[in-house]
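1. Predicted coordinates and the sequence they were generated for:
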Amino acid sequence: MSGRSIDEILGIQRRAFLRDGPPTLAERKAHLSALEGQVRKYQRDMGEVLSEDFGNRSRHETLLAETMATVMSLKHAKKHLASWMRPARRPLSRLQHPFASAAVHYQPLGVIGIMAPWNYPFQLALVPLGQALAAGNRVMLKPSEFTPGASALMARMLGEVFSEEQVAVIEGGPDVAAEFSRQKFDHLMFTGSTATGRRVMMAAAENLVPVTLELGGKSPVIIGEDYDLDRAAGSIALGKMLNAGQTCIAPDYVFVPEGKADAFARALSSRISGMYPTLAANPDYTSIVADRHFERINGLIEDARARGARIEPINPGGEDLGNQRKIAPTLILDVTDDMKVMQEEIFGPVLPVKTYGALDEAIDYINAHDRPLALYHFSDDKAAQRRVIARTTAGGMTVNDTILHVAVEELPFGGVGPSGIGAYHGEAGFRTFSHAKSVLRQSRFNLGGALRPPFGAGLERIAAMMIGK
């Protein structure tokens, strides 16, 4: 970031946007290619700085969830951008508008503010950046202060290929973030916790800035009576343990049929032990990002223990994890709703297990709580699948797997209610960062004359045709 203030940079970008007008298809593709090139160029550095920021962050997880996810999103946008930009024609009533035409034109909004989180600092900054650029906008980006190495590298990566009037990275702590959220952007996107999202939305409301909020919540899993527990455990282990559970769509708690909690615990323990036979020196096992999050997660475990839960850590080597901010994967059985672990988003490698009798019990429990960002259902029973899909509301859903819906660029990604407002990814992201302008092209031959005073029999005949009997 230069020595300019946030509002000065905003002014520079807005003046540049008004001066240059909407970029062409070729210019937008060039911006996306430049961004893609920087991700490729710095992919090794991305893994290194994130491992430093976290204490240990699996470089392969960074390759998968940051580098690959971002590049695939940019490729998808370049492939489909021409069709996204094309005006969408709308059919007209030939009775009302006999010779007119109508279409929706997608225009860039102007200057977009993006506030990115720490858990996937590159993906959750650069994917929306790419979609905002695809829509023809200028962008100001505020990364998280929890991953300062990633923020500094991002500023370097973007500064090499974009001028400050096109893309600007704003580094800093909570005070800078608060000031950023109060700016008169044309749209503001925030990814983070529900509590912080509320504050961001309140700040944006001062200037009537529209927002997209990608939040979180307690994403549930329902394992059907018919489904093999070991198969489910394999998918749940992957979704839960990626980034040590520090994922907004990670499974947050699991419903298993009555009488199967212990069998599921054994299956999950076996699967996780196979993935992580050691923890302490294992480069694949990611640390918790900061001391306060480490203490918070341990506090959830101890609160559940004090309230009568069975705590089952999965530590195959029986290792002392020392001061690496690593928490062993932990199952919590016999949970009750008075435990904090069932009231707060966990965001760590801890998984409560609940039981249910009839499927409607699990559905009713989910519906009695805030709508989650994601929901997972394991069942080969098509009727049960349809029932869960129809009866529950969540931002997104994967059937017979976890988290993979986020990787499908053709699907909008977003929450509902406390788990988020709006959506992005693929065409949905292009639309989020565009203004849909309705355009009616009127012909010289139209009914306008009959619609103006002095009114007479012509208007009455038209009204009779429109209204009918």
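-> Received it, and whenever you're ready, just let me know what you need.
2. From here on, just use CA atoms for contacts and neighbour counts.
-> Will do.
3. And the nearest residue to A204 once chain neighbours are set aside, how close does it get to D175?
-> Nearest residue to A204 in three dimensions, chain neighbours excluded: R182, at 5.5 Å (Cα to Cα, 6 or more residues apart in numbering). Distance from R182 to D175, counting by Cα to Cα, to the nearest Å: 11 Å.
4. what does H105 give?
-> Plainly put, H105 is 38 Å away from D175 if you go by Cα to Cα.
5. how about the helices of the stretch 1-150 of the chain, start to end?
-> Ranges of helices in the stretch 1-150 of the chain, per DSSP state H, counting those that start in this stretch, are 6-20, 25-41, 43-54, 59-62, 69-85, 123-134, 148-159.
6. and H425, what is it in contact with?
-> H425 is in contact with S73, V127, P128, Q131, E409, E410, L411, P412, F413, counting by Cα atoms under 8 Å, 6 or more residues apart in numbering.
7. where's A168, which helix or strand?
-> According to DSSP states H and E, A168 maps onto strand 167-169.
8. Now do the buried residues in that strand.
-> Applying a neighbour-count criterion of 16 or more other Cα atoms under 10 Å, one finds V167, A168, V169 buried in strand 167-169.
9. Surely A82 is in contact with L25?
-> Yes: A82 is within contact range of L25, at 6.7 Å (criterion: Cα atoms under 8 Å).
10. Comparing R182 and D175, which shows the higher neighbour count?
-> R182 (19 against 8; other Cα atoms under 10 Å).
11. you'd agree the more buried one is up against L208?
-> No: using Cα under 8 Å, R182 is not in contact with L208; the gap is 10.1 Å.
12. Quick check: L74 vs T67, distance?
-> Distance, L74 to T67, using Cα to Cα: 11 Å.
13. just to revisit the earlier point, residues in contact with the residue nearest to A204?
-> Contacts for R182 (Cα under 8 Å, 6+ apart) come out as V200, A203, A204, E206, N207.
14. what would these look like in a markdown table with neighbour count, distance to N400 and secondary structure?
-> As requested, the contacts of R182 are exported to a markdown table (neighbours: other Cα atoms under 10 Å; distance: Cα to Cα, whole Å; DSSP: H, G, I helix; E, B strand; the rest coil):
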| residue | neighbour count | distance to N400 | secondary structure |
| --- | --- | --- | --- |
| V200 | 22 | 35 | helix |
| A203 | 18 | 40 | helix |
| A204 | 21 | 38 | helix |
| E206 | 12 | 43 | coil |
| N207 | 13 | 43 | coil |
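15. Generate JSON lines for those residues, with distance to G426 as supplementary columns.
-> Converted to JSON lines, the contacts of R182 look like this (distance: Cα to Cα, whole Å):
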{"residue": "V200", "distance to G426": "24"}
{"residue": "A203", "distance to G426": "28"}
{"residue": "A204", "distance to G426": "25"}
{"residue": "E206", "distance to G426": "30"}
{"residue": "N207", "distance to G426": "28"}
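16. Below is structure B, check it against A:
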Amino acid sequence: MQTIVQVFDAQQKNKYKLRLSSAKDRIKKLNKLKSTIKELEEDIYAALQADLRKSRFESALTELIFTYGEIDFAIKNLNSWMKPRRAGKSIVNLLARNRIYYEPKGVCLIISPWNYPFQLTMSPLVSAIAAGNCAILKPSEYSIATGAVIAKIVEKAFDKNEIACFEGDESVSKALLKLPFNHIFFTGSTAVGKVVMEAAAQHLSSVTLELGGKSPVIIDETANIKKAAEKIAWGKLMNAGQTCIAPDYIFIHQSKLEEFITLYKSAAISMFFDEHKRINYSAYAKIINQRHYDRLMGLIADALQKGADMPWGGASVLSDQTIHPTVLTNLAHDCKIMQEEIFGPILPVIPYNDLEATIAAINGKSKPLAMYIFSESKSNVKRLLKSTSSGGACINDVLIHISNPNLPFGGVNESGVGSCHGFFGFKAFSHERAVLFQSPINMSNMVYPPYDNKGWVLKMLKKLM
């Protein structure tokens, strides 16, 4: 078995060959990836069930169909993405042709998380292949079953000198991060993202960091509360809340608070409970491991200890790593659940009367990966969008902006660096190279030394500018 360094060195040698690959070559590789995934679909479903208790439908919707869509979109558009793009001219190169070439960055590292372990490995891999790179994958050690299937897919579809996968614990990630990759694509927590960025800085490797944060929801007095409750229940509780863009906490107009809690509870029960109002394990995922289970239960305990109310939920089953959907209100500002990303099925709900105060509260936290606004007031929507910052936003819905490959997906500052999906993923793994083709008619000598008697040149340039 080849070591990490041996595989890395082989890819470093092979990257120059891949630089010459055509769209046809890359499309062939993407098709091979797709056919290998299809061949091992049942293994993927079983792995996601083992790691997260994901239902077949949820796994298909959020992991497989999403991945197939990324592959198909890249195949459909790759020819146009790879073509040099025209760039405008300036005064000093009026007769030249200006182009932007997209060249592969080289050897890339993709470190993926455990919450959507298949999709969040394959999506950046598709972009890396489309851009003509070599890549080494490091799946999360927490989603061990899915990591094993990913390794199997990579081994069947590619030579190691092009795409390779290394499973293992934190020590494997540390070993990989010591190497001078041309680009690192990391998806995970902000804390680990800082470690990755620090390691990348040692080699001046470029990075794409897909992180997270506390994605807020604002529901004003004009919103359709029933629809908002249904959409938020789905978006919050899918994968048991273990989604980087899940609604983290809610600001709701005081007049709609009780109605929302009632309707949220009703929507959640209809989606994730059986006819006896017991958790439906075939629809509701589990918490990934006991460490995260204990962390989430600790957040609830801390909030309650500091005076929070719990109008619904709080039940849990350690043996099944299951925490029931939970709503918290009357939260103290200093409770832990309002300071850190929840990443679980717990929903803090905060009433407001003054929208400006709500905007100030959101801006008082780090910029989130997503923001969700429920309102029928165009002026309120405009005001919220202009007054805040987030990686992405949805109006009158949650999560679904990630499903459009024509939109960039990424965070800002603590919620991420760079963006991905579709052409934006292709760009993340490409260097935009400026190329100027000079005209045979040489006008450059007008600015060559000596500078005696060149005053007329300066006058002409000033007038043209």
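-> All right, it came through fine. Note that the structure is predicted; figures quoted are calculated from it, not measured.
17. about what we covered before: relative to R138 of structure 1, how far out is the residue nearest to A204 of structure 1?
-> R182 of structure 1 is 17 Å from R138 of structure 1, by Cα to Cα.
18. coming back round to it: can you tell me which of the helices of the stretch 1-150 of structure 1 is most buried?
-> Greatest average neighbour count among those goes to helix 123-134 (a mean of 27), per mean count of other Cα atoms under 10 Å.
19. which outside residues touch it?
-> For helix 123-134 of structure 1, the external contacting residues (Cα under 8 Å, 6+ apart) are 28-29, 31-32, 35, 65-67, 69-70, 73-74, 77-78, 81, 112, 114-117, 138-139, 141, 143, 191, 424-426, 429-430, 433.
20. Try it again at 7 Å.
-> Contacts with helix 123-134 of structure 1, where a contact means Cα atoms under 7 Å, 6 or more residues apart in numbering, come from 28, 31-32, 66, 69-70, 73-74, 77, 81, 116-117, 139, 429-430, 433.
21. what range in structure 2 matches that helix?
-> With TM-score structural alignment applied, helix 123-134 of structure 1 matches the range 119-130 in structure 2.
22. so how far is that stretch from its chain's centroid?
-> 12 Å (Cα atoms, centre = their mean, to the nearest Å).
23. so how much does that stretch differ from structure 1 once superposed?
-> On superposition with structure 1, the mean distance recorded for stretch 119-130 of structure 2 (mean Cα distance after the TM-score superposition for structure 1) is 0.4 Å.
24. got it, and stretch 230-237 of structure 2?
-> Relative to the matching residues in structure 1, stretch 230-237 of structure 2 has an average distance of 0.6 Å after the fit, by mean Cα distance after the TM-score superposition for structure 1.
25. How far does that stretch sit from its chain's centre?
-> Distance, centroid of stretch 230-237 of structure 2 to centroid of chain: 19 Å (Cα atoms, centre = their mean).
26. quick one: contacts of it?
-> Residues from elsewhere that reach stretch 230-237 of structure 2 (Cα under 7 Å, 6+ apart): A246, P247, Y264, A267, A268, P345, D397, V398, L399.
27. Would you mind giving these as CSV with distance to A47 of structure 2, secondary structure and neighbour count added?
-> Listed next are those as CSV, based on distance: Cα to Cα, whole Å; DSSP: H, G, I helix; E, B strand; the rest coil; neighbours: other Cα atoms under 10 Å:
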residue, distance to A47 of structure 2, secondary structure, neighbour count
A246, 23, coil, 34
P247, 26, coil, 29
Y264, 31, helix, 23
A267, 29, helix, 20
A268, 26, helix, 19
P345, 22, coil, 27
D397, 30, coil, 19
V398, 27, coil, 25
L399, 24, coil, 22
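28. Out of those residues, which is nearest to K336 of structure 2?
-> Closest approach to K336 of structure 2 among the contacts of stretch 230-237 of structure 2 (Cα to Cα): P345, at 15.2 Å.
29. Could I get the contacting residues of the closest one?
-> K236, L237, A240, G241, H324, P325, T326.
30. what's the neighbour count on the third one?
-> For A240 of structure 2, the tally of surrounding residues (other Cα under 10 Å) stands at 29.
31. again, but for the first one
-> Neighbouring residues of K236 of structure 2 were enumerated by other Cα under 10 Å; the total is 27.
32. And for the fifth one?
-> The tally of other residues near H324 of structure 2 (other Cα under 10 Å) stands at 22.
33. Over in structure 1, tell me which residue corresponds to it.
-> Matched across to structure 1, H324 of structure 2 falls on A328, judged by TM-score structural alignment.
34. and its match, what does it touch?
-> By Cα under 7 Å, 6+ apart, the contact set of A328 of structure 1 is P313, I314, N315.
35. That one and P313 of structure 1, how far apart?
-> For A328 of structure 1, the distance to P313 of structure 1 - Cα to Cα - is 6 Å.
36. got it, and S144 of structure 1?
-> In this view, S144 of structure 1 and P313 of structure 1 are 30 Å apart by Cα to Cα.
37. more crowded one of these two?
-> Using other Cα under 10 Å, the more surrounded residue of S144 of structure 1 and P313 is S144, with 24 against 16.
38. Does that one touch W118 like I think?
-> Yes: counting by Cα atoms under 7 Å, S144 of structure 1 does reach W118; the two are 5.3 Å apart.
39. Strands of the stretch 151-300 of structure 2, residue ranges please.
-> Here the stretch 151-300 of structure 2 has its strands, by DSSP state E, counting those that start in this stretch, at 163-165, 183-187, 206-210, 216-219, 249-253.
40. other SSEs contacting the fourth one?
-> Which is strand 216-219 of structure 2. If you count contacts as 3 or more Cα pairs under 7 Å, 6 or more residues apart in numbering; DSSP states H and E, strand 216-219 of structure 2 packs onto strand 249-253, strand 370-374.
41. relative to strand 249-253, how tilted is the last one?
-> What it means is strand 370-374 of structure 2. Taking axes from the mean of the first three to the mean of the last three Cα atoms, to 10 degrees, one finds strand 370-374 of structure 2 and strand 249-253 inclined to each other by 20 degrees.
42. mean per-residue distance, strand 370-374 of structure 2 to structure 1?
-> Comparing strand 370-374 of structure 2 with its match in structure 1 after superposition yields a mean distance of 0.2 Å (mean Cα distance after the TM-score superposition for structure 1).
43. Just tell me the aligned range of that strand in structure 1.
-> Residues 374-378 of structure 1 are matched to strand 370-374 of structure 2 when aligned by TM-score structural alignment.
44. can you pull out the strands in the stretch 301-450 of structure 2?
-> Assigned strands in the stretch 301-450 of structure 2, in chain order: 309-312, 316-317, 322-323, 326-329, 346-352, 370-374, 392-395, 416-417, 430-437 (criterion: DSSP E, counting those that start in this stretch).
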